[in-house]
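Participant: predicted model follows, preceded by the sequence.
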Amino acid sequence: MYQIIVLYGVPTDSEAFDQYYKDVHIPLVQKMPHLKSFSVSEGPITIIGGGGPYYRIALLGYEDLKSLEDLNRPRFPRHSPGSLRNAFQTLPVTADC
C-alpha cells in the first residue's frame, strides 16, 4: 500500500475550515481515481519528537505506484484555483508523498 500524507496547519477559523473540508474537499478527494482508503484525524494531534502544530492529518491510500502516477492524468478531479484559495488561504499546508 502506498500512502499520501497531508498535514494541515492550524487554521485561523477552524469552524470555517471544518465546514469547507467536509462539504467541498472530502467529496472531491473521494472522486480520486484508484483511491483505496481515506482517513482524516480528529482531535488534538501530538507528534512525538516535535513538529507541528497540525490541525488535521489526512491519509490517502493507493494499492500501487501506478495508481499514484495516474493522479497526474487530466481526468483527476482538480480543485479550481478559487476553491483552493478559499480553503487554504489562512493556513500552511504541507504535502508529503
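Facilitator: That came in fine, so what should we check first?
Participant: all contacts plus neighbour counts: C-alpha atoms, from now on.
Facilitator: OK.
Participant: any idea how far the closest residue to Leu65 other than its chain neighbours is from Tyr20?
Facilitator: Nearest residue to Leu65, sequence neighbours excluded (C-alpha to C-alpha, 6 or more residues apart in numbering): Tyr2, at 6.8 Å. Tyr2 sits 27 Å away from Tyr20, going by C-alpha to C-alpha, to the nearest Å.
Participant: put this next to the first one:
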Amino acid sequence: MTVPPEEPSATPPPAGGLIQSYRVDGRKLTLTFWGGVCADYRATAAESGDRVTVRIVAPEPEPGEVCIDLAKELTESVALDERLGDRRVVDAQTGTEVPAGR
C-alpha cells in the first residue's frame, strides 16, 4: 500500500511557544511571533525585578468572521517602564524564557 506524501503546512509550527524572540532598543521591547493574517495583535509586558513577562494578545474574532488558516511572522512592540538590563524575558503563555533575536 502506498502512502501519499504529507501536504506541506502553510502554518509554521511555533518552536517553544508563540513568541519566538525579542529585541530591545532602550525601553522599547519588540517581540517576534507567528500569528494569523486576520488578527489585530498587541503586546503586553508585566515587569518585575528579575524578569519581564510578555504576552501577545488578539481579540476574539467576530461571530461568522471568515479567515484563511495561514500564519506569518509578525512583530509587536511594547514600551517598558525601565530598561531591560539583566532581566529575563519570559513568555506568559508557556513560562519559557524568550531568546534575544534579530
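Facilitator: Great, that's in hand. A quick note: this is a predicted structure, and the numbers were derived from the prediction, not measured.
Participant: just give the TM-score of the two.
Facilitator: For this chain pair, the superposition-based TM-score is 0.29 by TM-score structural alignment, normalised by the length of structure 1; 55 aligned residues with a C-alpha RMSD of 5.0 Å.
Participant: and the closest residue to Leu7 of structure 1 other than its chain neighbours, what element?
Facilitator: Nearest residue to Leu7 of structure 1, sequence neighbours excluded (C-alpha to C-alpha, 6+ apart): Ile57, at 4.8 Å. Element membership for Ile57 of structure 1 (DSSP states H and E) is strand 54-62.
Participant: Ile4 of structure 1 and Ile57 touch, don't they?
Facilitator: No. With contact defined as C-alpha atoms under 8 Å, Ile4 of structure 1 does not count as touching Ile57 (10.3 Å).
Participant: just the strands in structure 1 please.
Facilitator: 2-9, 35-40, 54-62, 93-96 (DSSP state E).
Participant: redo those as CSV? Include mean neighbour count and distance to Leu28 of structure 1.
Facilitator: As requested, the strands of structure 1 are exported to CSV (neighbours: other C-alpha atoms under 10 Å; distance: least, C-alpha to C-alpha, whole Å):
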stretch, mean neighbour count, distance to Leu28 of structure 1
strand 2-9, 18, 15
strand 35-40, 14, 11
strand 54-62, 18, 12
strand 93-96, 11, 17
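Participant: can I get those in a markdown table including distance to Glu15 of structure 1?
Facilitator: Below are those laid out as a markdown table (distance: least, C-alpha to C-alpha, whole Å):
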| stretch | distance to Glu15 of structure 1 |
| --- | --- |
| strand 2-9 | 14 |
| strand 35-40 | 16 |
| strand 54-62 | 12 |
| strand 93-96 | 17 |
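Participant: which of those strands sits closest to Glu69 of structure 1?
Facilitator: Among the strands of structure 1, the nearest to Glu69 of structure 1 by C-alpha to C-alpha is strand 54-62 (10.3 Å).
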